[in-house]
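Enquirer: Okay, sequence plus prediction incoming.
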Amino acid sequence: MSAASTVEPRTEERALAPIAWRWPVMYAVFTVVALLVFLRVRDGATTYRVARAGDFLEIPDLILPSLATNVVLVLVMAAATAAATLAAVRRAPIGWWVPAAFGIAFVLAFLTWVGAGRSTVIPLTTLLAGALALSVPLVFGALSGVVCERSGIINIAIEGQLLSGAFLAAVVGSLTASAYLGMMAAPVAGALVGVLLAFFAVRYWVDQIIVGVVLNVLVLGLTGFLFSTVLTENAELLNTRQSMPDLPIPLLASIPVLGPVLFRQSLLVYLMYAVVIVLQIFLFRSRWGLRTRAVGEHPKAADTVGIKVGRTRVVNTILGGAIAGLGGAFFTVGSGLAFGTDMSAGQGYIALAAMILGRWNPKGAVAAALLFGFSKSLVNMLSGIGAGISSDLLLMLPYAVTILAVAGFVGRVRPPAAENQPYIK
């Protein structure tokens, strides 16, 4: 008998991955909440305003029957839950349209419930435009974290970089009577904080988290001291309001609803668009991006092929600081406000949460920052229309969204392997 005939055929069974029930369960919980709460609406209708005064195309207000509208929206949420469950059972990825449809339906159901039977109008376009504007510092801060952490440096100092950028933008803008020059000065302040972070983290191997927290406290104390002394005593010279005007893009700004939201913004917002696109392309489609990711994942291997690990980390940390500093300009010249103590108000830490939720990817970080910005804009809108919801609940909403997003939505994520690890040859 030949040796080949003695070998029994072997069959290989591929082990199936466990079913991930996180998303279906989460969708089901929110669907039940919507079913129990949002279908108990007042008699009447909800009015949505989708146009603003001066728009090229005047769209009349949408008056929708509250109960029927929410019934349809809850059915959409149930369908999205079923789609997520089916995808989980099949162990297939959930398409982007499922969370998008579910999120839009849930928010619209909530707004319909709030406005049911009221004489107030839900300003939908204003709500979206406010969400984008409030997301600007979060987007810049999250992108700063992506650039730094992809090279192995944890940038806890985003809060201080935002605040220093706001401070220098206000001072330079006041001295030159130009909001644009103030905006150009903001990245310099953020880069200086980045220099300090790189100096201690790369040169002396100090724990990056500790250095970042210390820098945040340092910037907060320094700007607070200068505000209470120099700026307060010379407010007319050093701390006046300088505003950046809106620059509507012809034709695009005339698109109903989305036109005023996306294309009737200031130069700072357009720069945000450009930075997002450039970073997304360069981080994954360029030599610089490949080297940055190599240093953040395996610095020893990067060093063996000739990549300067220390220099790459220093350059990326300074670049990340400049990006965050540019976002800080939103608080002063970007919003037409003078500088005030602790203007950033913890936005740097929310930007870090957006970066984690976005899985260290520029477009993911932008989507997460927009989510947080929308929650803040929603709070402002609900306060403005007198929704009858407790003010304490409204104030905690953006932070509750942050906790839920990081703890539940993001799931298990893997940061760059070499972050917060000093490279020693």
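Expert: Cool, got the structure. Residues are numbered from 1 along each chain as shown.
Enquirer: For the rest of this, base every contact and every neighbour count on C-alpha atoms.
Expert: Noted.
Enquirer: tell me which element residue 63 is part of?
Expert: Using DSSP states H and E, residue 63 maps to strand 62-65.
Enquirer: Can you spell out which helices and strands pack onto that strand?
Expert: Judged by 3 or more CA pairs under 8 Å, 6 or more residues apart in numbering; DSSP states H and E, strand 62-65 is in contact with strand 45-49.
Enquirer: what about 10 Å?
Expert: strand 45-49, strand 121-123 (3 or more CA pairs under 10 Å, 6 or more residues apart in numbering; DSSP states H and E).
Enquirer: chain center to the longest one, what's the gap?
Expert: So that's strand 45-49. Relative to the centre of its chain, strand 45-49 is centred 29 Å away, using CA atoms, centre = their mean, to the nearest Å.
Enquirer: Kindly report the same for the last one.
Expert: The chain centroid and the centroid of strand 121-123 are separated by 25 Å under CA atoms, centre = their mean.
Enquirer: try this one side by side with the last:
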Amino acid sequence: MTPEFIVLVITGIVGLTTPILLAGLGELVVEKSGVLNLGVEGMMLMGALAGFGVTVMTFNPWLGLISAAAAGAVLALLFGVMVLSLNSNQVATGLALTIFGIGVSSLIGSKMFQGRITPVFGSVFPNSLAKDPILQVFFGYSPIVYFALIMVPLVAWFLKSTRAGLILRAVGENDHSAHSIGYSVIGVRYAAIAFGGAMAGIGGAYFTMVITPMWSNELTAGRGWLALSLVVFAGWRTWRLFAGAFFFGILMSLELYAKGAGFSFLPSQFWAAMPFLMTVVALTFISSRGNVGASAPACLGKPFLP
């Protein structure tokens, strides 16, 4: 294998990893606060729609990125109102959020943006670095990739070493105790939900602004569900989530390189399904060892009734 091919493989894996890493980091913070939001796929699609639409209309990818984060956060806060203020079931509401995001994004996207193309949100580095056959492995990515990589240590530091992060974890582990010493359980969870929605929105925007700069219905193709399983796969730990995201990225890249290498003895659908099959296998293995319940926040999915 030539160095250029190795660089191509690495950049491809990083590109496939970035959306689920962003969405997974957001969902990790949400679940650490004691809330289970199954609407990640819907928030990613709404972020993809908002980012694409604003970029097409303004030709400013930075405005598109901000709009994607805002769209994801708004949809997440709608979920927050339902589960925190109205005490609806978190699982049912999250599933409804995904259905809502899929439906609205498909309706608006197919009516307004079908066939439209947006400029690719490329690297901020000079072309001499970003297009170099070797150096592009470091400098050839979209700013969204660097943002995702920076957020990994920031989220780990926030949860482990800051007062706000310790409060968020306390709310997720024992909400009534946190409430009894004066912390706003609902306020903390609203903030976590908004952050998770913004991260999912940015992850969705990566599809329409970097990977495929054109609109296609349901273009996230189940990546939101991978992000959800990734949190469990990582045992609610930030650095394990980072490693798991790249593991899934490698699995997703197998579909592309298997086709290119002519591995015709297995159908293309098998390679496309490989990440999801491995998710089921990994989660089954972890569950069989009894580690899932011990690692999960104690109040995960439980409503707070002061």
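Expert: On my side now, so go ahead. Keep in mind that what you see is a predicted model, and the values were worked out from it rather than measured.
Enquirer: What would you report as the TM-score here?
Expert: After superposition, the two chains reach a TM-score (TM-score structural alignment, normalised by the length of structure 2) of 0.92; 301 aligned residues with a CA RMSD of 2.2 Å.
Enquirer: Next, format the helices and strands packed on strand 62-65 of structure 1 as CSV and append mean neighbour count.
Expert: Shown next, in CSV, are those (neighbours: other CA atoms under 10 Å):
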stretch, mean neighbour count
strand 45-49, 22
strand 121-123, 19
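Enquirer: Let's have those strands in TSV, adding distance to residue 151 of structure 1.
Expert: As requested, those are exported to TSV (distance: least, CA to CA, whole Å):
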stretch	distance to residue 151 of structure 1
strand 45-49	45
strand 121-123	42
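Enquirer: Mind checking those for the one nearest to residue 162 of structure 1?
Expert: strand 121-123 (29.8 Å; CA to CA).
Enquirer: buried stuff in stretch 176-187 of structure 2?
Expert: 176, 178, 179, 183, 184, 185, 186 (16 or more other CA atoms under 10 Å).
Enquirer: OK, contacts around the most centrally placed residue in structure 1?
Expert: Central residue of structure 1 (CA atoms, centre = their mean): residue 369, 1.3 Å from the mean position. For residue 369 of structure 1, the contacting residues are 131-132, 134-143, 350-355, 357-358, 363, 375, 402, by CA atoms under 10 Å, 6 or more residues apart in numbering.
Enquirer: Can you find the partner of it in structure 2?
Expert: Counting by TM-score structural alignment, residue 369 of structure 1 corresponds to residue 245 in structure 2.
Enquirer: Mean distance of the helix or strand hosting the residue nearest to the centre of structure 1 to its aligned residues in structure 2, please.
Expert: Using DSSP H and E, residue 369 of structure 1 sits in helix 362-385. Following superposition, helix 362-385 of structure 1 is found to deviate from structure 2 by 1.1 Å on average (mean CA distance after the TM-score superposition for structure 1).
Enquirer: name the element the counterpart of residue 7 of structure 2 in structure 1 belongs to?
Expert: Mapped onto structure 1 by TM-score structural alignment, residue 7 of structure 2 lines up with residue 125. Using DSSP H and E, residue 125 of structure 1 sits in helix 124-149.
Enquirer: just checking, what packs against the helix or strand just after that helix?
Expert: The helix or strand immediately downstream of helix 124-149 of structure 1 is helix 158-176, counting by DSSP H and E. Here helix 158-176 of structure 1 touches helix 124-149, helix 179-198, helix 208-226, helix 235-238, helix 309-328, helix 347-357, going by 3+ CA pairs under 10 Å, 6+ apart.
Enquirer: The fifth one vs structure 2, average offset?
Expert: Superposed on structure 2, helix 309-328 of structure 1 shows a mean distance to its aligned partners of 0.7 Å (mean CA distance after the TM-score superposition for structure 1).
Enquirer: so when I look at residue 401 of structure 1, I'm seeing a helix, right?
Expert: Yes: judged by DSSP: H, G, I helix; E, B strand; the rest coil, residue 401 of structure 1 forms part of a helix.
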